[in-house]
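Novice: generate a structure from the sequence data that follows.
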Amino acid sequence: MEEKTQPTADLPHPARDEIVLTEVLFALSDPARLEIVRQLAGGPIEAARCNPFDPSIAKSTKSHLMKVLREAGVIRNEALARGRLLTLRRDDLDARFPGLLDAVLG
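Specialist: Okay, the predicted model is just below:
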């Protein structure tokens, strides 16, 4: 029997079949979250180096932005040594909603 959520370094990530379009669209509707996704479209980034368009955004706000993206299934947030590695879940999103990321990022 397949597990419904896949824990990754103590942070839960939805399985591919649990990613919901309305949650993804909500996550992508915020300009700061969308900027994070645009940065991740180029490849994985260490969380400390990922900067929303406004560098004055508080660390707690930045953490919340990434939490919304992670819980919606847009990004993966994994432990990396003493930090965290952020990755865009392009394969999962393209499988669930073909063309969505290209349309949003294009």
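
Novice: from here on, just use CA atoms for contacts and neighbour counts.
Specialist: Fine.

Novice: what is the burial count for the residue nearest to Phe97 when sequence neighbours are not counted?
Specialist: When the adjacent residues along the chain are set aside, Phe97 lies closest to Leu21, with 7.6 Å between them (CA to CA, 6 or more residues apart in numbering). A count of neighbours around Leu21, defined by other CA atoms under 10 Å, yields 15.

Novice: another sequence for comparison is provided below:
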Amino acid sequence: MRRAHHPEVDEIALTGVMAALSDPIRIGLVRVLADGRERGWGELRAPVAKSTLSHHLRVLRDAGLTRTRQEGTRCFVLLRRQDLQARFPGLLEAVLAAAEDEDVGRQVSVKDGPHPA
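Specialist: Below is the predicted model:
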């Protein structure tokens, strides 16, 4: 993996965030990552091919929702909760609450773990 670009907080655009959150799989990934834990890509389970999961993770990263870190051959992803709160106060919490209410993204989980709440 080449060095990933992560937008600075002031470069995170509302339209980019909203576009990234327009897919149920990506909302599910955000729900899983909302617990604040950094996850290895191999821990994430979604009903899509690995290449498609990689695409979804890249969309989230490019929009500024996540930060990706590479360690050897493994990649890890973390939700940029504080950065999003600083840029768009309350937005992430509203999205997570609505996703839970409407059960959006429930098909995404963590290996050997429960589906997000």
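
Novice: what's the counterpart of the residue nearest to Phe97 of the first structure in the second structure?
Specialist: Using TM-score structural alignment as the criterion, the counterpart of Leu21 of the first structure in the second structure is Leu14.

Novice: what do you get for Ala47 of the first structure?
Specialist: Alignment note (TM-score structural alignment): Ala47 of the first structure maps to Trp41 of the second structure.

Novice: now do the same contact list for its match.
Specialist: Arg74, Cys75, Phe76, Val77 (CA atoms under 8 Å, 6 or more residues apart in numbering).

Novice: hmm, which of those are common to the first structure?
Specialist: Retained in the first structure by both residues aligned by TM-score structural alignment, their matches' CA atoms under 8 Å are the following of the contacts of Trp41 of the second structure: Arg74, Cys75, Phe76, Val77.

Novice: if I look at whatever residue of the first structure lines up with the second one, how far off is Glu78 of the first structure?
Specialist: Taking TM-score structural alignment, Cys75 of the second structure has Arg84 as its aligned residue in the first structure. Relative to Glu78 of the first structure, Arg84 of the first structure is positioned 5 Å away (CA to CA, to the nearest Å).

Novice: neighbour count for those two, which is higher?
Specialist: Taking neighbours as other CA under 10 Å, Arg84 of the first structure and Glu78 compare with Glu78 leading, 20 against 17.

Novice: name the SS class of the more buried one, please.
Specialist: strand (DSSP: H, G, I helix; E, B strand; the rest coil).

Novice: right, and it touches Leu85 too?
Specialist: Yes: with contacts counted by CA atoms under 8 Å, Glu78 of the first structure reaches Leu85, the gap being 5.2 Å.

Novice: quick check: the residue with the largest distance to the centre of the second structure vs Arg2 of the second structure, distance?
Specialist: In terms of distance from the mean C-alpha position of the second structure, Gly72 ranks first, at 21.4 Å (CA atoms, centre = their mean). According to CA to CA, Gly72 of the second structure stands 12 Å off from Arg2 of the second structure.
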